[in-house]
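J.: what follows is a predicted protein model with its sequence.
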Amino acid sequence: MANYVKKIALAGDWGTGKTSLVRRFVYNLFEDKYIQTIGAKVSKKTVKLGSKEGTHIVNLIIWDVLGQKDYRMIHANAFRGLDGAIFVCDLTRMETLQGIHDYWYPQIVKVSGKVPFMIFGNKSDLKEQHKFGLSEIIGVGATIGIPADFCILTSAKTGENVEKSFLKIARACLSTPERQVYDEEKHTGIYLAPEVYTAKAVLDAIIMDFIEVYGKEIEGMEIVEKCARDAGINMSVPDKVALRKFVDLIKNVELEKGISQRDVEENYARRLMMIAYIE
């Protein structure tokens, strides 16, 4: 019985229902309340897939990626080493379909190349509010090389097409070469040009700076999630007060991890300097 590990990402604009789709597939749960994703949530689901060669065990490492387009470093990190990706659009918001073509597809291809892709048109249960349908999704998919049968209407609320569509991308991922799921390549010297010192760009840089220092990508993202919530960070409009509190919290994490006092203080000063440049 072959055993595989495959990394897939859910990519799409904020509020398209990515987190709810993962919860429905992994835990068979749905939460109406909007859950703000900080950085990227990582979940695991093990599935069995049959084929002529026998049964395959596929461990899906599912990255639910922050939908704010300003956080490019987080996106690049999350998209590194993908075996497949699901683009999610909201059937009640036409701009979320265009965002797949204009932003999310180019971002993934730039980092991971052309891997198996699907498009989920989510919120199929809200029929009276739909602004577009399957034909429009297929049309956009055709422009970026996604076959029509990999364009699906889904509902995280009712579960319509969710499980079978995740299984479809899992099967497609079996065609990609087996490789390390976690890319250990390190990128040093995070730098922000002066023209991109917005609060969002600074938060993006601070998160990736911490992940690089911490060294464990998935565990680090979980810590980011907790510290950002404790700091009261609004990912849409982060403010300096919350950013400073966030930097204080991750400083404490680094001290608890056993990083030297000198290195921690240097990291702290560097991150405060980033915040100081926000206009």
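T.: Yep, that arrived.
J.: from here on, contacts and neighbour counts on C-alpha atoms
T.: Will do.
J.: what are the boundaries of the strands in the stretch 101-250 of the chain?
T.: Shown for the stretch 101-250 of the chain, the strands assigned by DSSP state E, counting those that start in this stretch span residues 117-122, 151-153.
J.: need these in JSON lines (columns: distance to residue 204 and mean neighbour count).
T.: Below are the strands of the stretch 101-250 of the chain laid out as JSON lines (distance: least, C-alpha to C-alpha, whole Å; neighbours: other C-alpha atoms under 10 Å):
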{"stretch": "strand 117-122", "distance to residue 204": "26", "mean neighbour count": "27"}
{"stretch": "strand 151-153", "distance to residue 204": "31", "mean neighbour count": "23"}
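J.: second structure follows, compare the two:
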Amino acid sequence: MASGGGGGAGYGDSNQKIDYVFKVVLIGDSAVGKSQILARFARNEFSLDSKATIGVEFQTRTLVIEHKSVKAQIWDTAGQERYRAVTSAYYRGAVGAMLVYDITKRQTFDHIPRWLEELRNHADKNIVIILIGNKTDLENQRAVPTEDAKEFAQKEGLFFLETSALEATNVETAFLTVLTEIFNIVNKKNLVADENQGNGNPASLAGKKILIPGPAQVIPAKSNMCCRSS
């Protein structure tokens, strides 16, 4: 598994050699906590008076996965409709996505299928996606049952976790789930590439955008994290 966890290790980027850079996008309605999730992961911070994101911004954090240095480049965009024009550039090169809704606002969950459709229309078809129900610290105001989200995630083939950026619950796990899965996919493709070099048959890699040079490794199959909610 990955290191650089909740104690602060891995925050900020040093001069270490970077083996991989993975772009991950945060999407979902405005005010669901996307920027707070990013701040918690990238800097282990949370601000009660967070301002709405204007346009697009990104932050990075470097971690170690399977003894490799991975720089996560996390992009955050405003959820408001007037910023939707950034779509194509925002998704370009993304290998992971976090679909975020607010468990206390049913409408934000009801909009998830629309966000997912947009993501699948603009991003690489192999993108790793996790559905995130944020603000579990407001359990007494819950409007979206965990089972509803779990069922949707299973139907769409998504990972799923509920988080609290305020309490730092599952934020680290959510990012590591996505980044580790991307890492596994990349390494499996490297393995396939090595096998095909002797056959002159690179066709199996056509259209893949997340091939990054590196040594081939056999990585364990995807863990069953899609349905964890605590």
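T.: Structure's in. What do you need? Bear in mind the structure is a predicted one, so any value in this text is a computation, not a measurement.
J.: what range does stretch 211-231 of the first structure cover in the second structure?
T.: Under TM-score structural alignment, there is no match for stretch 211-231 of the first structure anywhere in the second structure.
J.: neighbours of residue 11 of the first structure, how many?
T.: By other C-alpha atoms under 10 Å, the residues close to residue 11 of the first structure number 28.
J.: what about residue 213 of the second structure, how many neighbours?
T.: Around residue 213 of the second structure there are 12 residues (other C-alpha under 10 Å).
J.: count of neighbours near the residue nearest to it when sequence neighbours are not counted?
T.: Leaving out its chain neighbours, the residue that sits closest to residue 213 of the second structure by C-alpha to C-alpha, 6 or more residues apart in numbering is residue 190, at 7.3 Å. Close neighbours of residue 190 of the second structure, defined as other C-alpha under 10 Å, add up to 21.
J.: quick one: what's aligned to residue 190 of the second structure in the first structure?
T.: Using TM-score structural alignment, residue 190 of the second structure pairs with nothing in the first structure.
J.: part of a helix, is residue 190 of the second structure?
T.: Yes - per DSSP: H, G, I helix; E, B strand; the rest coil, residue 190 of the second structure lies within a helix segment.
J.: tabulate the strands of the stretch 101-250 of the first structure (JSON lines), appending distance to residue 61 of the first structure.
T.: Formatted as JSON lines, the strands of the stretch 101-250 of the first structure follow (distance: least, C-alpha to C-alpha, whole Å):
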{"stretch": "strand 117-122", "distance to residue 61 of the first structure": "15"}
{"stretch": "strand 151-153", "distance to residue 61 of the first structure": "21"}
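J.: any idea which of the ones you listed gets closest to residue 25 of the first structure?
T.: strand 117-122 (13.3 Å; C-alpha to C-alpha).
J.: so where is the closest one in the second structure?
T.: The aligned range for strand 117-122 of the first structure is 129-134, by TM-score structural alignment.
J.: what do we get in the second structure for residue 135 of the first structure?
T.: Checking TM-score structural alignment: residue 135 of the first structure goes with residue 147.
J.: its match: how many residues sit nearby?
T.: 11.
J.: cool, and residue 136 of the first structure?
T.: Residue 136 of the first structure has 15 nearby residues by other C-alpha under 10 Å.
J.: from residue 19 of the second structure, how far off is the residue nearest to residue 213 of the second structure?
T.: 13 Å (C-alpha to C-alpha, to the nearest Å).
J.: ok, now residue 133 of the second structure?
T.: Residue 133 of the second structure is 31 Å from residue 19 of the second structure, by C-alpha to C-alpha.
J.: residue 40 of the first structure contacts residue 67, correct?
T.: No - Residue 40 of the first structure is beyond contact range of residue 67, at 9.3 Å (criterion: C-alpha atoms under 8 Å).
J.: which neighbours do those two share?
T.: Residues touching both residue 40 of the first structure and residue 67 by C-alpha atoms under 8 Å, 6 or more residues apart in numbering: none at all.
J.: name the element the counterpart of residue 52 of the second structure in the first structure belongs to?
T.: Under the alignment by TM-score structural alignment, residue 52 of the second structure pairs with residue 36 in the first structure. Following DSSP states H and E, there is no helix or strand that holds residue 36 of the first structure.
J.: with the one 10 residues further on instead?
T.: Element membership of residue 46 of the first structure, judged by DSSP H and E, is strand 40-51.
J.: mind giving me the packing neighbours of that strand?
T.: helix 18-27, strand 54-65, helix 162-173, helix 217-231 (3 or more C-alpha pairs under 8 Å, 6 or more residues apart in numbering; DSSP states H and E).
J.: and it, which residues are buried?
T.: By 16 or more other C-alpha atoms under 10 Å, the buried positions in strand 40-51 of the first structure come out as 40, 41, 42.
J.: related to what we said a few turns ago, looking at the helices and strands packed on strand 40-51 of the first structure, spot the one closest to residue 262 of the first structure.
T.: helix 217-231 (20.6 Å).
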